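Student: I'd like to go over a predicted model; first the sequence, then the structure.
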Amino acid sequence: VVDLTIQSSMFWWIGVYAVFLWCYNGFLESLLGIIWGSLKNLLQRERFPERYGKWAVVTGSSDGIGRQYAEQLARKGMNIMLVSRTEHKLIAVAAEIERKYGVQTKWLAVDFSKGPEIYKPLREQLASIEVGMLVNNVGHLPPPSQTFEENSDQDINSVIRLNVVATTMMTRIVLPGMLRRRKGIIINVSSSSGYHPVPGMAIYAASKVYTTSFGLGLAHELRGTGVECQTVTPFLVSTSMSQEFTKNLSPLTAVLDVKRYVKAAVCTIGKTAYTCGHWMNTVQLFYINIISPSLAAYIIGITLKQRRPELLKKK
């Protein structure tokens, strides 16, 4: 009887430990980082320039999440280098940031869908500034609801070059300087699409699996160097890239305002290597973890299939 009691107790504690690990890896790590970041932000102002370096480089920064990262980091005293494709948008955003926050700005118009030749001028420009932060945000989303067979060669090429190659090469360019100075942070903006297969967005979701895995692996490699890496995995955020997909969704589907989302995500910088960015996204992650990846993929596949005529009409 005593042996059975000991065995039962042992299995109970093993079960408790397993549940704790599932909760922590599934959503608690992100939630605790958000709570800690919010509390610390209320109690004291984070001094990003002193902690990381004077300049933040943000890719895909003329719209959406990238632009909001640029604005929120400028509010915290960071000088901003904007890197995106459209020159007139970059000029307008740079002027607005300087006017509103009184920081220095630079900009560089780069089409990341082009070949490796684009990285030489980037390397030269970035060598002249102390890059304390890199926000790898640039990305490409093919028309949702298209199967892989229906994706154009141009879309496939753009996903690989913007979502995979750009993140990798930009990190490779700035990391040596950060390591020499023993400070800095790389922020990889991934996606919740990397948690499970997404029928109708297969290549996009696969590219985000790479971004997430690359960021988390790099964070471990950089331990003890003074340089950090954070992976951010947004769920549905209202941006120009996702606007067609997020229209007419169920009211139960939480689509966050981009400014609100990034403001919360910036509070987690330096607090955790992985975050959903916002507590509402953490709740969504909890639901994803309750059901299996295959069931999540099935539900999303059905949803996209139902909306396919509407989405293709707007293409």
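Tutor: Cool, got the structure.
Student: Please count neighbours and contacts with C-alpha atoms only from this point.
Tutor: OK.
Student: which residues in the stretch 1-150 of the chain form helices?
Tutor: 2-23, 29-43, 48-52, 64-75, 87-101, 119-126 (DSSP state H, counting those that start in this stretch).
Student: typo on my end, it should be the stretch 201-315 of the chain
Tutor: Under DSSP H, counting those that start in this stretch, the stretch 201-315 of the chain gives helices at 202-221, 243-246, 258-267, 279-290, 293-313.
Student: got the ones you listed as JSON lines, with mean neighbour count and distance to residue 145 columns?
Tutor: Shown next, in JSON lines, are the helices of the stretch 201-315 of the chain (neighbours: other Cα atoms under 10 Å; distance: least, Cα to Cα, whole Å):
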{"stretch": "helix 202-221", "mean neighbour count": "19", "distance to residue 145": "10"}
{"stretch": "helix 243-246", "mean neighbour count": "16", "distance to residue 145": "9"}
{"stretch": "helix 258-267", "mean neighbour count": "20", "distance to residue 145": "23"}
{"stretch": "helix 279-290", "mean neighbour count": "18", "distance to residue 145": "20"}
{"stretch": "helix 293-313", "mean neighbour count": "15", "distance to residue 145": "5"}
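Student: So for residue 193, which of these sits nearest?
Tutor: When the helices of the stretch 201-315 of the chain are compared by Cα to Cα, helix 202-221 sits nearest residue 193, at 4.9 Å.
Student: helices or strands next to that closest one in the packing?
Tutor: strand 184-189, strand 227-232 (3 or more Cα pairs under 8 Å, 6 or more residues apart in numbering; DSSP states H and E).
Student: most neighbours per residue, which of the helices of the stretch 1-150 of the chain?
Tutor: Per-stretch averages of neighbours, counted by mean count of other Cα atoms under 10 Å, single out helix 64-75 among the helices of the stretch 1-150 of the chain, with a mean of 23.
Student: want to compare, so here's the second one:
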Amino acid sequence: VTGCTDGIGKALAFELASKGLNLVLVSRNPQKLKSTSDEIRGKFGEKTQIKIIALDFEKVSGEDIEGQIRREIEGLDVGVLINNAGSPGRRLRCLHEHGGEDIDSILNVNIGGVCWVTKAVLPGMLRRKKGAIVNIGSASTTFLHSFPFNSLYAATKAYVTAFSRSLNVEYKEHGIDIQCQGPSFVATSMLSNIIDWQRFFVCWPKEYSKASVKWIGYESLCIPTVGHAAQAFLASLLSERVLDFLSFHVLLMLRNKMLLQEKSTKTT
């Protein structure tokens, strides 16, 4: 599980451990990795074997990511990979407001990380002729036509969707299921400061993780939770023009709220 120390990734690690799976946890922060590992062992006991890999997709080249993952998992039977690590960059920004480091962060983590980690685990799955890969995408591409003020993030998630669907066709005959899951808003640290909507629009990481694990091995593109699936259905009833109008104004509202919070923080 990549990006496993917060939010969806952490909840997925706990959910997989509850099913009796051993874990390889990948994240950039060694302290958070150890803390997450200790929490899981504290809940499920020493029977859950956990290996931690500290790896920063922002700063390490693709071939180095692949090489380190392969070395660390050598001899392990990695049956399930969950590519959850993602970078929003500076959220709710227009393209011209992003700095170079911000752009590199979004591209390296959301595209490079997914590609190179997947490439690292595939040889073992091919040898065993079984495996499942879950790439966490986004509603920004699964049922919305546009995602204003998040153009780079949405574009990388469109890559994840196309990448997953094509790979699933390539590797299905080898016993490997590859899936993209497209959640809408989940109450993570990434969003908690700017989203306080009604319960219908947002699900909690634990709720998402339970639904997510149940969907592994089914459709190549899915929206696991009932609330998010309902949103997708409602979106399908609207024209592209209306949906773009709503996306723009809802995200503009969130952007203005975020900018106001940032301004307030600077003045205090």
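Tutor: Ah, there it is. Quick caveat, the model's predicted, so the values are computed rather than measured.
Student: wait, which of the helices of the stretch 201-315 of structure 1 is closest to residue 137 of structure 1?
Tutor: Closest to residue 137 of structure 1 of the helices of the stretch 201-315 of structure 1, according to Cα to Cα: helix 202-221, at 10.4 Å.
Student: quick one: the closest one to structure 2 mean distance?
Tutor: Once fitted to structure 2, helix 202-221 of structure 1 is off its aligned match by 0.8 Å on average (mean Cα distance after the TM-score superposition for structure 1).
Student: okay, that helix sits on what stretch of structure 2?
Tutor: Taken onto structure 2 by TM-score structural alignment, helix 202-221 of structure 1 occupies residues 151-170 there.
Student: ok, residues contacting the matching stretch?
Tutor: Here stretch 151-170 of structure 2 makes contact (Cα atoms under 8 Å, 6 or more residues apart in numbering) with 87-89, 94-95, 103, 106-107, 110-111, 114, 135-138, 140-142, 146-147, 176-180, 220-221.
Student: From those residues, keep the buried residues only.
Tutor: Burial by neighbour count, 16 or more other Cα atoms under 10 Å: within the contacts of stretch 151-170 of structure 2 this picks out 87-89, 103, 106-107, 110-111, 114, 135-138, 140-142, 146-147, 176-180, 220-221.
Student: The stretch 51-200 of structure 1: strands as residue ranges?
Tutor: Ranges of strands in the stretch 51-200 of structure 1, per DSSP state E, counting those that start in this stretch, are 55-59, 79-84, 105-109, 131-136, 184-189.
Student: Can you tell me which of the ones you listed is packed in deepest?
Tutor: Comparing the strands of the stretch 51-200 of structure 1 by mean count of other Cα under 10 Å gives strand 55-59 as most buried, with a mean of 28.
Student: Pull the residues that contact it.
Tutor: Contacts for strand 55-59 of structure 1 (Cα under 8 Å, 6+ apart): 49, 66-67, 69-70, 73, 78-84, 129-138.
Student: what's the distance between that strand and the middle of its chain?
Tutor: In terms of Cα atoms, centre = their mean, to the nearest Å, the centre of strand 55-59 of structure 1 is found 14 Å from the chain centre.
Student: and if you look at stretch 192-211 of structure 1?
Tutor: Offset of stretch 192-211 of structure 1 from its chain centre (Cα atoms, centre = their mean): 13 Å.
Student: do stretch 140-151 of structure 1 as well
Tutor: Centroid separation between stretch 140-151 of structure 1 and its chain, computed with Cα atoms, centre = their mean, is 21 Å.
Student: and it, which stretch of structure 2?
Tutor: Using TM-score structural alignment, the partner range for stretch 140-151 of structure 1 is residues 87-98.
Student: which residues sit against that stretch?
Tutor: By Cα under 8 Å, 6+ apart, stretch 87-98 of structure 2 touches 102-103, 105-106, 109-110, 148-153, 251, 254-255.
Student: can you name the two of those residues that are farthest apart?
Tutor: Farthest pair in the contacts of stretch 87-98 of structure 2 (Cα to Cα) is 109 and 254. Separation: 23.9 Å.
Student: Mind checking the helices of the stretch 201-315 of structure 1 for the one nearest to residue 33 of structure 1?
Tutor: That would be helix 258-267 among these, by Cα to Cα, at 8.8 Å.
Student: helices and strands around that closest one, which ones?
Tutor: The contact analysis (3+ Cα pairs under 8 Å, 6+ apart) places helix 258-267 of structure 1 against helix 29-43, helix 64-75, strand 237-238.
Student: Let's have those in TSV, adding distance to residue 98 of structure 1.
Tutor: Supplementary listing: those in TSV, determined by distance: least, Cα to Cα, whole Å:
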stretch	distance to residue 98 of structure 1
helix 29-43	23
helix 64-75	9
strand 237-238	25
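Student: Residue 155 of structure 1: what's it in contact with?
Tutor: The neighbours of residue 155 of structure 1, taking Cα under 8 Å, 6+ apart as the test, are 140, 142.
Student: Mind checking which residue lies nearest the centre of structure 2?
Tutor: The centre of structure 2 sits closest to residue 84, judged by Cα atoms, centre = their mean, with a distance of 3.2 Å.
Student: so that residue touches residue 3, yeah?
Tutor: Yes. If you go by Cα atoms under 8 Å, residue 84 of structure 2 and residue 3 touch, sitting 5.4 Å apart.
Student: Aligned counterpart of residue 20 of structure 1 in structure 2, please.
Tutor: Aligning on TM-score structural alignment leaves residue 20 of structure 1 without a counterpart in structure 2.
Student: same deal with residue 103 of structure 1?
Tutor: Per TM-score structural alignment, residue 103 of structure 1 is aligned with residue 48.
Student: what residues are up against the closest residue to that match other than its chain neighbours?
Tutor: With sequence-adjacent residues excluded and distances taken as Cα to Cα, 6 or more residues apart in numbering, residue 48 of structure 2 is closest to residue 22, at 5.3 Å. Applying Cα under 8 Å, 6+ apart to residue 22 of structure 2 gives the contacts 16, 48, 49, 50.
Student: Identify the contacts common to residue 84 and residue 3 of structure 2.
Tutor: By the contact definition Cα under 8 Å, 6+ apart, residue 84 of structure 2 and residue 3 are jointly contacted by residue 9.
Student: how much space between residue 193 of structure 1 and residue 32 of structure 1?
Tutor: 22 Å (Cα to Cα, to the nearest Å).
Student: I misspoke; the intended subject was residue 215 of structure 1.
Tutor: On the measure of Cα to Cα, residue 215 of structure 1 and residue 32 of structure 1 end up 19 Å apart.
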